[in-house]
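Asker: Quick one, fold the following:
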Amino acid sequence: MPVCVVVVSNQRAAEGLSQQLKETKLPLTTCITLPPEGDAIDQVELLSPNLTRARRQKAMGRWLMPFGFLAGVTFTQITNLTTFASFGPWGEMLIGGLMGMGSGLMGSYAAAASVNSDNDDGVRILRNRREEGSWLVLLETPNGIEPPWQVVQRSNPQQVVRLNDL
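Answerer: All right, here's what the predicted structure looks like:
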C-alpha cells in the first residue's frame, strides 16, 4: 500500500491537513496525526522498528520452531547418541526435539534482528524530524490509489517522506 508521511511545523497545520485529507473523496486506509512529544510514534508499526522486528520474529518463529523440533528428533535418531538415555527412547527423542525447537526460537530472534527494512532510512529521518518538534501526518491509501498530492501540497509541508509500498 502506498504510504507517505507529511512533516508539518505545528499542531494547527497537522490537524488541518488531517481534516482536509479525511474530507477528500479518496479512500484512506490510515490517516494518523502524531505529535512531537509522547510515545505515539512507537505505537505505529510502520514507524517503529521494534514493533516491526517483533512481528518478523513471531512470523519466523512459526516456521523455524516446528522445523527445529523435527530436526532435533531426526538428529537424535540418526546419531545414536545416548545423552538423555535415562528418559527412555521416547523421552530421549522428545528432549532432542524440544532442544531443536529451542534452537529454532533462538534462530528466529537472531534472524529477525539481522534483517533491515527498506524503510529504515525514511523512518530514521521521520524520527529525527519529530525530535526537532515537527508534527507527522501518516497517510496510507489502498493499492493502486495515489495519495491526494494537491491537498498535501496546499498544506505547505516541511517535508514529505514516501515509504516503500508495502
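
Asker: going forward, measure contacts between C-alpha atoms and count neighbours the same way
Answerer: Will do.

Asker: Check which helices and strands the helix or strand containing residue 64 is in contact with.
Answerer: Here residue 64 sits within helix 49-79, counting by DSSP states H and E. Counting contacts by 3 or more C-alpha pairs under 8 Å, 6 or more residues apart in numbering; DSSP states H and E, helix 49-79 packs against helix 88-114.

Asker: just how off-centre is the helix holding residue 64 within its chain?
Answerer: The chain centroid and the centroid of helix 49-79 are separated by 19 Å under C-alpha atoms, centre = their mean, to the nearest Å.

Asker: same check, this time on stretch 70-83
Answerer: The answer for stretch 70-83 is 36 Å, by C-alpha atoms, centre = their mean.

Asker: for that stretch, which positions count as buried?
Answerer: Residues 70-73, 75-76 are the ones in stretch 70-83 that count as buried (16 or more other C-alpha atoms under 10 Å).

Asker: and this one, so I can compare the two:
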Amino acid sequence: MNYLVAVLSDRMQAEAAYSALENEGLPTHQVDILGKGYKSADEYGLIDPNQQARKGAKRLVYWLVPFGFVAGYTFNFLTGIEVFPAIGNVGNHIFGGVLGAVSGALGAYLVGGSVGLTVGSGDALPYRNRLNAGKYLIVVKGTEELIQQATRVLRSFEPENIQGYTEPTNA
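Answerer: Model (predicted):
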C-alpha cells in the first residue's frame, strides 16, 4: 500500500484540498483529514513515540537484568568486596548481583527508552508535533497511480510538506 501525507496550514486549506481530491475522482474512503475536528493521530494509527520507547526498554530489560546480575555477582566474587560483613561471602556476592541487575534495568530504561523515543517512531513524531501546532494532514492511501494523481492535486495547494511512503511487504 502506498501513502501520501501532505501538511496544510489551516482547516480551510485542508477542506479545499479534500474537495479538490474528491472532484478529481479519488475515492473518499482512501482520503483522510487529520487535525482538530477530524481524526486524531491516535484514531488514524500514527505510532506513539512514548509507546515505542516503552517497547524498546522492555526488550532490553529481558537480557540486561540477568546479564547485570551475573556481571555483578562475578565482579563481587572476583574482588571479594564485603559490603555487609554480617551476611557472609555468598550474601555479598548475591548483593553484588542485585546491584548489577538494578544497573542493567537502569541501562535498559535509559538506552532502550531514548532509542525508542528518537528512532522507533519514524516520521510519526514530526507529524504529531504539527498536529499539536494546529496544522492539518491530508493522508491518501492507494495504488501508485492514485498517489501520483493526488500528489499533482495537492501540490497546487502549496503544502508545508508532502511526503510519500510505501508500506513494506511482509514476505
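
Asker: picking up where we left off before, please find the angle between the direction vectors of the helix holding residue 64 of the first structure and helix 88-114.
Answerer: 150 degrees (axes from the mean of the first three to the mean of the last three C-alpha atoms, to 10 degrees).

Asker: Which stretch of the second structure is helix 49-79 of the first structure matched to in the alignment?
Answerer: Aligned using TM-score structural alignment, helix 49-79 of the first structure spans residues 49-79 in the second structure.

Asker: That stretch against the first structure, how far on average?
Answerer: Averaged over the aligned pairs, stretch 49-79 of the second structure sits 1.2 Å from the first structure after superposition, using mean C-alpha distance after the TM-score superposition for the first structure.

Asker: Okay, the most centrally placed residue in the first structure and residue 37 of the first structure: tell me how far apart.
Answerer: Note on the first structure: the residue nearest the mean C-alpha position is residue 52, at 2.0 Å, using C-alpha atoms, centre = their mean. From residue 52 of the first structure across to residue 37 of the first structure, the span is 21 Å (C-alpha to C-alpha, to the nearest Å).

Asker: Not counting stretch 130-143 of the second structure itself, show me its contacts.
Answerer: If you take C-alpha atoms under 8 Å, 6 or more residues apart in numbering as the criterion, stretch 130-143 of the second structure is touched by 1-11, 14, 17-18, 30-36, 41, 127, 147, 150.

Asker: Give me the distance between the two termini of that stretch.
Answerer: 26 Å.

Asker: Just the buried residues of that stretch, please?
Answerer: Across stretch 130-143 of the second structure, burial judged by 16+ other C-alpha under 10 Å covers 130-131, 135-142.

Asker: Also stretch 53-73 of the second structure?
Answerer: Buried positions in stretch 53-73 of the second structure, judged by neighbour count with 16+ other C-alpha under 10 Å: 53-58, 60-61, 64-73.

Asker: With stretch 146-158 of the first structure instead?
Answerer: Within stretch 146-158 of the first structure, the residues that qualify as buried are 146-148, 152, 155, 157, counting by 16+ other C-alpha under 10 Å.

Asker: So which of the contacts of stretch 130-143 of the second structure are in helices?
Answerer: Of these, the ones assigned to helices by DSSP state H are 11, 14, 17-18, 41, 127, 147, 150.

Asker: what two of those residues are the furthest from one another?
Answerer: 11 and 147 (21.8 Å; C-alpha to C-alpha).

Asker: wait, doesn't residue 159 of the first structure sit right on residue 4?
Answerer: No - the criterion here is C-alpha atoms under 8 Å, and residue 159 of the first structure misses it with residue 4 at 10.3 Å.

Asker: okay, the two: which has more neighbours?
Answerer: residue 4 (20 against 15; other C-alpha atoms under 10 Å).

Asker: Surely that one touches residue 140?
Answerer: Yes - contact between residue 4 of the first structure and residue 140 holds when scored by C-alpha under 8 Å: they sit 6.5 Å apart.

Asker: State the distance from the residue nearest to residue 45 of the first structure when sequence neighbours are not counted to residue 58 of the first structure.
Answerer: Excluding its sequence neighbours, the residue lying closest to residue 45 of the first structure (C-alpha to C-alpha, 6 or more residues apart in numbering) is residue 51, at 5.5 Å. Noted for residue 51 of the first structure: a distance of 11 Å to residue 58 of the first structure, by C-alpha to C-alpha.
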